[in-house]
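In: I would like to see how this sequence folds:
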Amino acid sequence: MNTSKSFVAGLAAISLVTVSGCVTDPNTGEQKISRTAIGGVGGAAAGALLGGLIGGKTGRIIGAVGGGAVGGVVGYRMDQQIRELREQTAGSGVDVSEVDGAILVNLPDGVTFATGSSAITPGFQRLLDNVAASLVQYPNSLVDVYGHTDTVGSTSSNQTLSERRAQAVSNYLVSRGVNSARIRWAGFGETQLKVPTGDNVNEPMNRRVEVKIIPLTQAEIDAAR
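Out: Reported below is the predicted structural model:
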């Protein structure tokens, strides 16, 4: 069992994953098949997290509120955080977008890790510092970190590498002051390609880390308290 900071902190959270391998989408209540292990424990994942979170939502809010790092921000607007993140990462190749009511920060190949490595480079640190600062400034959200690879190399090695990279990013954000109770991570290996290709030309588009920021409403925070 993986004992990363994100997973240890997540022991207090209540998982919505059932023994049958289904996970409840917190937005729709729909049951979806998930092969993702909660909190970054190894294993491939089904591509069904677009509308949900790793390990569900309710228990994670309880854990984050208990850590004292989640609270309402007066006048908070998601578009404001998106605009600031875009300004802070301008010219870096990082893409910041809104997806299904969440903020998706796409950290592509070239600004993340060296080939085959999960060590965070100085240049990548500067980008993650901006992301961490935003998360600290806007604490009323949960954070998922997803690691993805291309299809070069073996499936098993790609899966492992994606997990190590997602864990490294999560741990770095925590080291910069983001409450670990808010963060979960998962590696997807080569199961969620942006460009289905094996030509080694467009493959770099598949090598990426995504940070998904899921805003919480004041009602959700109050209910957890």
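In: switch to C-alpha atoms for all contacts and neighbour counts from now on
Out: OK.
In: so where do the helices sit in the chain?
Out: With DSSP state H applied, the chain shows helices at 5-10, 58-66, 78-88, 122-137, 155-175, 218-224, listed in chain order.
In: Could you list the residues in contact with the fourth one?
Out: Meaning helix 122-137. 81, 85, 88-89, 111-113, 141, 169, 172-173, 176-178 (CA atoms under 8 Å, 6 or more residues apart in numbering).
In: Could you list the buried residues of it?
Out: 124, 125, 127, 128, 129, 130, 131, 132, 133, 134, 135, 136 (16 or more other CA atoms under 10 Å).
In: what's the answer for the shortest one, then?
Out: Within helix 5-10, the residues that qualify as buried by neighbour count (16+ other CA under 10 Å) are 5, 6, 7, 9, 10.
In: Please give the structure of this sequence too, so both can be compared:
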Amino acid sequence: MIKQIAAISLTGLLLAGCQTTNPYTGEQEVNKTTKYGGVGALAGAVVGGLANGKKGALAGAALGGAAGAGYGYYTDQQEAALRQRLQGTGVQVQRTGNDLKLIMPGNITFATNSYNIQSSFYSVLGSVALVLKEFDENPVEVVGHTDSTGSRQHNMGLSEKRAQSVASYLVNQGVAGPRITYFGAGPDQPIASNGTKQGRALNRRVELNLRPPAQ
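Out: Presented below is the predicted three-dimensional model:
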């Protein structure tokens, strides 16, 4: 039992060293690759320790860490590539766990009441397509959003057409069609108050959701 506890304690030290500084926000956060590798190592250590004592715990930690870090590492690399290519474009990159979200404000993607992509945004979407082709494991969900001005029926239709326009452009740039789904959420998923001009501007957007592939 003492040997098993020692192995688990060693893994705990690995997890304690996960803290890094986000270069974009300056905040302390857990490095995703280290986090999932550490969790895998912990599980491997427990299983290996129960089976073969100290030697089994250490071997289990190594194998578990490599498996656990796999998709976390993939997402780390994809996030870094997106941030590099989209810096200064107005597109936000958000991450929650291993989910990535690209938020494309309406003022840089479409003219008012139009679903034709503005020509000035072609190069930005082209950069997104390059990353999606390099990191081709994620399904891509494209969601159009509007503010609450006008009828709900009109906003639902407009948001879906905008999502379709972005999805079609990505396919035309070589992103595999079967990876992509799209739909319009209209005014139903606001991220700010529709009671102010600034809030309505934030709500008019297209989002790309990149999630881990189904196992």
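In: give the contact list for the most centrally placed residue in structure 2.
Out: The centroid of structure 2 falls nearest to residue 100 when counting by CA atoms, centre = their mean (0.6 Å). Applying CA under 8 Å, 6+ apart to residue 100 of structure 2 gives the contacts 79, 93, 94, 209, 210, 211.
In: out of those residues, which one sits closest to residue 192 of structure 2?
Out: Nearest to residue 192 of structure 2, judged by CA to CA, of these is residue 94 at 16.4 Å.
In: start and end residues in structure 1 for stretch 106-119 of structure 2, please.
Out: Using TM-score structural alignment, stretch 106-119 of structure 2 corresponds to residues 109-122 of structure 1.
In: residues contacting the residue nearest to residue 72 of structure 2 when sequence neighbours are not counted?
Out: Once flanking residues are discounted, residue 72 of structure 2 sits nearest to residue 33: 4.7 Å by CA to CA, 6 or more residues apart in numbering. Residues near residue 33 of structure 2 by CA under 8 Å, 6+ apart: 69, 70, 71, 72, 73, 76.
In: And residue 33 of structure 2, how far from residue 68 of structure 2?
Out: Counting by CA to CA, to the nearest Å, the gap from residue 33 of structure 2 to residue 68 of structure 2 is 8 Å.
In: Can you show me the strands along structure 2?
Out: 19-21, 28-30, 92-96, 99-105, 140-145, 180-186, 205-210 (DSSP state E).
In: where's the aligned residue in structure 1 for residue 188 of structure 2 relative to residue 10 of structure 1, distance?
Out: Taking TM-score structural alignment, the alignment pairs residue 188 of structure 2 with residue 191 from structure 1. Distance check for residue 191 of structure 1 against residue 10 of structure 1: by CA to CA, it reads 25 Å.
In: so residue 103 of structure 2 touches residue 203, yeah?
Out: No. Contact criterion CA atoms under 8 Å: residue 103 of structure 2 and residue 203 do not qualify, at 10.3 Å.
In: Could you give the separation of stretch 114-129 of structure 1 from the chain centroid?
Out: 16 Å (CA atoms, centre = their mean, to the nearest Å).
In: Revised request: answer the last question for stretch 73-91 of structure 1.
Out: The answer for stretch 73-91 of structure 1 is 17 Å, by CA atoms, centre = their mean.
In: and if you look at stretch 83-103 of structure 1?
Out: 14 Å.
In: ok, back up a step: distance to residue 58 of structure 1 for the buried residues of helix 122-137 of structure 1 - can I get that in TSV?
Out: Listed next are the buried residues of helix 122-137 of structure 1 as TSV, based on distance: CA to CA, whole Å:
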residue	distance to residue 58 of structure 1
124	32
125	31
127	30
128	27
129	28
130	27
131	24
132	23
133	25
134	23
135	19
136	21
